[in-house]
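Chemist: after the sequence you'll find the predicted model.
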Amino acid sequence: MFLQRRKGKLPSGPRAIPALGNLHQLNTKNMVKSLEELKDKYGPVYTIYLGPKPHVVLYGYKAVKEALVEQADNFSGRGDFPSLLPLMLFIQLGIAFSNGEKWKILRRFALSTLRNFGMGKRSLEERIQEEARCLLEEFKKTKQTLFDPTFFLSRAVSNVICSVVFGKRFEYEDKKFLTLLQLINDNFQIISSGWGTFYNIFPGLMNYLPGHHHRMFTNLEKMRAFVEENLRKHEKTFQPDCPRDLMDCFLIKMQKEKDNPQSYFNLETLVMTTLNLFFGGTETVSTTLRYGILILMKYPHVTEKVHEEIDKVIGRNRCPTVEDRSKMPYTDAVIHEIQRFTSIIPLSLPHCVIRDTHFRGYFLPKGTEVIPVLSSVHTDPEKFKNPHTFNPENFLDENNRFRFNDAFMPFSTGKRICLGEGLARMELFIFFTTLLQNLKFKPTIHPDVIDLTPSISGAGRVPPVYNLTVVPR
């Protein structure tokens, strides 16, 4: 048979053709829409072939929950994602794309280190507050002229990661720092585009074809060089008895395990783990902020209610704190709704089953790749009313108190839930409230004609490019 044989009983799905699989039935510029149309025909669990390889698609809240939560361990493997392979090492050495014991050890180390350096604590909150004030000042410097907020936001968000990884922040005018952010942004757009989708399906073929996908790897080489340069500077002042940041903690682990040839703590893993944190911690949060500002300009009545709540709870004379969130249900609901509505990572990162798995009457052999469509959870009509409409009331009860919805999964769910979830939640609340406490966002066109359709929708969703002005409140 021309397609890759797999033992077991996979869910039914559209008929594939030689070599191409189901590519002829997929819009590579809008994979989510294609997967939705196939769900209407084959149900919430079905199989598609990306090239010769079968992938089981999970569509909707119930299917995703049954797999990633109720069978969390079975579905905890990380599938292939070729477009994120710098020098063929990214999957093998970084946290996000490793598997088995290596993944467990690196994830445990990263989580404990992030907690030690303030994730969920007052110390990291103060770093975010400091960065939010710097971002606010940069916005004010525009003096009511038009500007694109993209790199204003990414510099601020990335500096929070820098403070944890490198123990320092970079000045916004630092050319090397700005170049790093441009590389991250460029790669996110390529990976989310048709080029990235084609590369993930046909990596061998695409290596020989011209196109933007080749830029991903030159970008990653430059990102790697940035991390290595900062690592060399770090080693000169490294003191094992006084760790300053995640990089120092990793170097300490390397020293302790230097005689263990099987150790996962080495320079290559340190560089790739740092890149994982940079990419995951910079682009997703800054893109959510960028999309959120556009949404708030389209719905000024929502913005006005957030302004009122900020004035009532925080006032104008002190910095917002994470503690304020529990007293600000509407603002909290707006931030949750921004994340639900935009679904920045709509298809999650690919999963695979780590053992032979029975699921809904099917038999998935070990290694079967799985695509949990997170955006389908966020638009499940059984969990959200009018799911394709922006409505903060999705997260409010009848008494206007904040109400959590277990179909809220912007950080995924189960064993592979984003390890930076706590940090991202702190950043989104403090950055949004600091800006809205002090500024009004002014669009260049009437709110009614603002188009929220993403400019790119693939592995990630990229908001349309826009300019705005900000005026003091």
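Modeler: Arrived safely.
Chemist: C-alpha only now, for contacts and for neighbours.
Modeler: OK.
Chemist: what ranges does the stretch 251-400 of the chain have for its helices?
Modeler: Listed in chain order, the helices of the stretch 251-400 of the chain (DSSP state H, counting those that start in this stretch) span 267-298, 300-313, 329-342, 374-378.
Chemist: pick the most deeply packed of those.
Modeler: Across these, the average number of neighbours (mean count of other C-alpha atoms under 10 Å) peaks for helix 374-378, which reaches a mean of 26.
Chemist: for that one, packing partners?
Modeler: Helices and strands touching helix 374-378, as assessed by 3 or more C-alpha pairs under 8 Å, 6 or more residues apart in numbering; DSSP states H and E, comprise strand 53-59, helix 61-65, helix 329-342.
Chemist: ok, structure two:
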Amino acid sequence: MLTVSVVLLVFVVSLLFLQFLKLQWMRRRFPPGPTPYPFFGNMLQMNFQIHHGILKKMAKMHGNVFTLWVLNHPVVVLQGFQAVKEGLTVHAEDVAGRPTSRFFHILNHGNGVMFSNGHVWKQQRRFGLAIMRKMGVGKKEQEYRIQEEACDLVERLQKTNGKPLDPTTPVVHTVSNVICSVIFGHRFSKDDENFQRLIESIDTIAAFVNSISFFAASSIDFVNTLFATEIKSHKEKGKPDENQDFIDYYLDEIDKTKGNTDATYDEENLTQTIFDLFIAGTETTATTLRWALLYMVVYPDVQEKVQKELDAVLGCSRLICYEDRKKLPYTNAVIHEIQRYSNIILIGLPRQSVKDTELLGFPVPKNTIILANIDSVLSDPGKWETPDQFNPGHFLDKDGNFINRDAFLPFSIGHRVCIGELLARMELFIVFSTLLRAFTFTLPEGVKEVNTKFVFGSTMKPPPYQLCAIPR
């Protein structure tokens, strides 16, 4: 019996040793990094989580381009502005893929924009960007939709009569209705049951970005069913004289490209692209606005300076336009600093190399997963004077003029840069400025301090809080 046990132990140890040697041999093809162990890779050293803080510590030891092993799979990490920028732009086409894991397949089945690859991704993304431009994203037509929702949000907050409220629900409704107007051509009543469930489902899906459960799958089914209903409604109405929304344009393209074997336009890709736009167009913008209101309560001096600038330049009569940002340098700087400091996407969505390539001189084989640590860019001490402080001066010159910063990359960079960047920028500026002109935001009576530590998740949300919207 003892002999059998010894033989088994020797066999297991030998197997582990061979696996260890295999990993060490494979490491030669990748950038340097911590020593991986059989079966676990580097997961033991990382406490079984890929956390931005752990990545920062590892970069100090192994450099700003290093390799982690998640189980037996290599993952190349880009740390800091220079590594992220060059890594995602010098050979942008080479690192434009997405991983093809089971999770991503459940989310998109290879369709749409966000997680698709190859010809499907290129065609769907190109078309999506073109339609967003045609529909007036960045122009007056789209601006009016955002202004309308911003005014509706002001009316909702006015009804609170300055009493404490959690701004989450009204802010999420506002942002969600903007994307509904873009895609469906109509907004929803805040009391609409389908609208309520759509918002809840999108939140559930985003929350389960690192895992799949029955609840996430159920939410995906509901969202896709709702989108299919909207598409069916558009088809039943017949082709309009002039396309009004994203679905109109897409259905028109399906008709135009029938019989073209190179075309990827169909209802499956339409449904998935709508899904992608909702995920990208609601969660991040709503979360950023929630941080914005929290920071105005925490930094009342900043809030007061924004209000003084808005009053002096715009007064209180007309609607606020995106073009006004050029006359409001301090307000524009505050919004940019909110995005930098809140840093809601710590690590960008994973990329994958589509061919053998190199990143900053290091070899990266085909099908290698690449992670860009966005947190390390927005808090890079070599690019920001006070990276760990909320400081609108990061975006102002000595004369108070707004300045762009090359390390401001909250929307990522390269071929996979966020498709809704311009829409998000418009929403943040118009909604934030409209609210600050209408209200002074304060802590509820008796509350002296507020927690500003983020809640870790797919996006870094603020902890639950309440504030008072006092009409000005």
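Modeler: Now that the structure is in, tell me what you want to look at. Bear in mind the structure is a predicted one, so any value in this text is a computation, not a measurement.
Chemist: give me the TM-score for this pair.
Modeler: Taking TM-score structural alignment, normalised by the length of the second structure as the basis, the two superposed chains have a TM-score of 0.91; 452 aligned residues with a C-alpha RMSD of 2.0 Å.
Chemist: on that earlier part again, can you redo the helices and strands packed on helix 374-378 of the first structure as JSON lines with distance to Arg5 of the first structure?
Modeler: JSON lines is the format used below for those (distance: least, C-alpha to C-alpha, whole Å):
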{"stretch": "strand 53-59", "distance to Arg5 of the first structure": "9"}
{"stretch": "helix 61-65", "distance to Arg5 of the first structure": "25"}
{"stretch": "helix 329-342", "distance to Arg5 of the first structure": "37"}
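Chemist: to Glu323 of the first structure, which of the ones you listed lies closest?
Modeler: Distance to Glu323 of the first structure, taken as C-alpha to C-alpha, is lowest for helix 329-342 among those, at 11.7 Å.
Chemist: that closest one against the second structure, how far on average?
Modeler: In this overlay with the second structure, the average offset of helix 329-342 of the first structure from its partner residues is 0.6 Å by mean C-alpha distance after the TM-score superposition for the first structure.
Chemist: which SSE is the alignment partner in the first structure of Gln196 of the second structure in?
Modeler: Taking TM-score structural alignment, Gln196 of the second structure has Leu178 as its aligned residue in the first structure. When secondary structure is defined by DSSP states H and E, Leu178 of the first structure falls within helix 175-192.
Chemist: can you put the helices of the stretch 251-400 of the first structure in TSV and add distance to Ala156 of the first structure?
Modeler: Shown next, in TSV, are those (distance: least, C-alpha to C-alpha, whole Å):
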stretch	distance to Ala156 of the first structure
helix 267-298	8
helix 300-313	21
helix 329-342	18
helix 374-378	27
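Chemist: quick one: closest of the ones you listed to Ser154 of the first structure.
Modeler: Across these, the minimum distance to Ser154 of the first structure, taken as C-alpha to C-alpha, is reached by helix 267-298, at 5.1 Å.
Chemist: which helices and strands sit right next to that closest one?
Modeler: In this structure, helix 267-298 of the first structure packs against helix 90-93, helix 150-165, helix 175-192, helix 213-236, helix 300-313, helix 329-342, helix 421-438, strand 439-443, with contacts taken as 3+ C-alpha pairs under 8 Å, 6+ apart.
Chemist: list the contacts for the most centrally placed residue in the second structure?
Modeler: Central residue of the second structure (C-alpha atoms, centre = their mean): Thr284, 5.0 Å from the mean position. Residues in contact with Thr284 of the second structure (C-alpha atoms under 8 Å, 6 or more residues apart in numbering) are 344, 459.
Chemist: if you set the cut-off to 6 Å instead, what comes out?
Modeler: Shown here is Thr284 of the second structure, which makes no contacts under the criterion C-alpha atoms under 6 Å, 6 or more residues apart in numbering.
Chemist: then Asp73 of the first structure?
Modeler: Asp73 of the first structure makes contact with no residue under the criterion C-alpha under 6 Å, 6+ apart.
Chemist: what are the contacting residues of stretch 379-399 of the first structure?
Modeler: Contacts of stretch 379-399 of the first structure with the rest of the structure, by C-alpha under 6 Å, 6+ apart, involve 60, 333-334, 337, 402-404.
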